[in-house]
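> The following comprises the amino acid sequence and a computationally predicted model.
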Amino acid sequence: RVPVSGFILGEMALSAQAPGKLVFPFAPAYLEDMTINLDHPKLSGETTVRNAVTEVAAMVGENVKLRRGFMLSTTAHGVVSSYLHTCPQPGLGRIAGLITLEAEDSSASLDALKRVGSSIAMHIVAAKPLFLSKELVSAAAVENERDVFRTQAESSGKPQMAIEKMVEGRLKKYFEDVVLLEQKYVVNDSTNIKTLLSDLSKEVGSKVTIGNFIRLEVGEGIERREETARPEATACAA
């Protein structure tokens, strides 16, 4: 399997204008007929996404398929930042982190937002957050975790008051593990992403928030099969 990324397509999608703050998934069929302009030594000029994928497959000698695509949109005072991991060449990688940062004040420095946004995108790749904020974790999921932690704590035989403290402590750790704003910053674990945004807001003189984020990894969601699997199951898919 070789690293294949539709990141040029992603950049094109990210530049499209769309209302509101969205993470909009595209089915491959929607993207395949899209016309794009490529600037690459081996692939240049105007073509369709379908033809570009076919050309890439021929170049790498693999069965390459376009499996999915996403669009993030932001406000007029926001930026979309990205980070690619395991990147053999520009625009190609196995894992991508994408994030939108938005400032309330139009005078805020977009360069500062891009700088911090790229760093948080790298953090997203490394830390694998599942939610943006604690409020976005469903009540059912929180209660399920709480029940699991309570069962574990009760097995310690400690008093009920101590058990409740243990449960709340483990629930706090759960949020720090899966919620982006609560996670410790991988570049500096003495702070978290929420504090990083607060510091950025002070730097640019405007409140800065995260609109949304995506983490993508080549092959995620594809069921792993034995070497005798059907050819399409082992196709390189971004």
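Perfect, I can see it now. Numbering: from 1, shown residues only.
> CA atoms for contacts and neighbours, from now on please.
Noted.
> Relative to its centre, which residue of the chain is most distant?
Checked against the mean C-alpha position of the chain, the extreme residue using C-alpha atoms, centre = their mean is Pro159, at a distance of 41.8 Å.
> Presented hereafter is structure B, for comparison with structure A:
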Amino acid sequence: MAAISAAQVKELRETTGAGMMDCKQALNQTDGDMEAAVDWLRKKGLAAAAKKAGRVAAEGLVGVAVKGTTGAVVEVNAETDFVARNPDFQTFVSTVAEVALGVEGDVEALKAAAYPGGGTVAEELTNLIARIGENMTLRRFARLSTSQGLIGSYVHAATAPGLGKIGVLVALETSGDVGKIEELGRQISMHVAAANPQWASTDEVDTTALDRERAVLSEQARASGKPENIVEKMVEGRLRKYYEEVVLVEQVWVLDPDQKVKAVLAEAGKTAGAPVSVPGYVRMALGEGVEKAEQDFAAEVAATLNR
């Protein structure tokens, strides 16, 4: 049997889109013959994903999983929203979210993680692509944990438990009675889904973004012709408004417009018997940042018929 190099496995994987172990087996079965290995994979149905790899995948599902004081959220994309209702696809996204609870690192680390039942997450995704017949990608994931307190979660536009269009995790940190703030964890997660803050607190605001905002507000204020000391006060006032738009604790509480989130947290601290804070959160919306291909309905039908 011919010795199979890592370079050969890599080349076959890039050509076919099949999993690494499948490519290695194909090369072993064909004594390293690349073309024969491609045919071997095609016969096994493992190279089907290659035909679909160039198609835009901007639909799909966001999956959320929480266990104890750790939560994970993943985004798995597909070409059409029909796939989001496919039981096999839903099972895959839910399972990957559970796997992500124990994975540290980037999305490549999650792809390389063991998938329940055998193989890796990446290999199971390749198998799923072959079965369903659409291009799919495990685009990103994030974990959130707290040393004391809880992880609240919320899924917007849910198609199944823990699966939907927007997934949110919120860490509530407290040494008080966690049982008394469980509902607050869900409520703040809903708030984050709706209000889409950029930072948890004013201390976290990116200095570059703040300097840019300050410069714009300063120019706007000076255009009014007011003295410089008045301009400074105008800028500070407008910066407070900016914080109310982008900082979680400074935002108006979606459940009560007369309160800010920081007031809600202060009240929760009294209920829990110890201060409650939000050290971090994750908000992941399906398809954000993915450039979708524009296509008219007739062209979409024609493309479907030609597949």
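Ah, there it is. Not measured: the values here are computed from a predicted model.
> Tell me how they score on TM after superposing.
The pair, once superposed, lands on a TM-score of 0.76 when counted by TM-score structural alignment, normalised by the length of structure 1; 209 aligned residues with a C-alpha RMSD of 2.6 Å.
> What does the residue farthest from the centre of structure 1 correspond to in structure 2?
Taking TM-score structural alignment as the criterion, the aligned counterpart of Pro159 of structure 1 in structure 2 is Pro227.
> just so I have it, where are all the helices in structure 1?
Along structure 1, the segments classed as helices by DSSP state H run 7-14, 28-32, 49-60, 110-127, 139-154, 160-178, 193-204.
> Quick check: which of those is buried the most?
Mean neighbour counts were compared across the helices of structure 1 using mean count of other C-alpha atoms under 10 Å; the top stretch is helix 110-127, at a mean of 20.
> Could you list every helix and strand in contact with that one?
Helices and strands touching helix 110-127 of structure 1, as assessed by 3 or more C-alpha pairs under 8 Å, 6 or more residues apart in numbering; DSSP states H and E, comprise strand 78-85, strand 95-103, helix 193-204.
> Structure 2: matching residues for the first one?
Right, strand 78-85 of structure 1. Counting by TM-score structural alignment, strand 78-85 of structure 1 pairs with residues 149-156 of structure 2.
> can you put the helices and strands packed on helix 110-127 of structure 1 in JSON lines and add distance to Phe213 of structure 1?
Formatted as JSON lines, the entries for these read as follows, by distance: least, C-alpha to C-alpha, whole Å:
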{"stretch": "strand 78-85", "distance to Phe213 of structure 1": "9"}
{"stretch": "strand 95-103", "distance to Phe213 of structure 1": "4"}
{"stretch": "helix 193-204", "distance to Phe213 of structure 1": "13"}
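> quick one: which of these is nearest Ile163 of structure 1?
The closest of those to Ile163 of structure 1 is helix 193-204. By C-alpha to C-alpha, the value is 28.6 Å.
> Have a look at how far, on average, that closest one is from structure 2.
Helix 193-204 of structure 1 differs from its equivalent in structure 2 by a mean of 0.8 Å after superposition (mean C-alpha distance after the TM-score superposition for structure 1).
> so where is that helix in structure 2?
Applying TM-score structural alignment, one finds that helix 193-204 of structure 1 aligns to the residue range 261-272 of structure 2.
> Columns distance to Leu72 of structure 1 on top of the helices of structure 1, output as TSV?
Written out in TSV, the entries for those read as follows (distance: least, C-alpha to C-alpha, whole Å):
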stretch	distance to Leu72 of structure 1
helix 7-14	6
helix 28-32	15
helix 49-60	19
helix 110-127	13
helix 139-154	26
helix 160-178	21
helix 193-204	19
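> closest one to Tyr185 of structure 1 among these?
Nearest to Tyr185 of structure 1 among the helices of structure 1 is helix 193-204; the distance by C-alpha to C-alpha comes to 5.7 Å.
> which other helices and strands contact the closest one?
Contacting helix 193-204 of structure 1 under the criterion 3+ C-alpha pairs under 8 Å, 6+ apart are the following elements: helix 110-127, strand 184-185, strand 208-217.
> In JSON lines: the ones you listed, plus distance to Glu145 of structure 1.
Output for those, formatted as JSON lines (distance: least, C-alpha to C-alpha, whole Å):
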{"stretch": "helix 110-127", "distance to Glu145 of structure 1": "20"}
{"stretch": "strand 184-185", "distance to Glu145 of structure 1": "20"}
{"stretch": "strand 208-217", "distance to Glu145 of structure 1": "23"}
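> Next, work out how far apart the counterpart of Ala121 of structure 1 in structure 2 and Phe141 of structure 2 are.
Residue mapping for Ala121 of structure 1 onto structure 2 gives Ser189, with TM-score structural alignment as the criterion. Counting by C-alpha to C-alpha, to the nearest Å, the gap from Ser189 of structure 2 to Phe141 of structure 2 is 17 Å.
> Cheers, nothing more for now.
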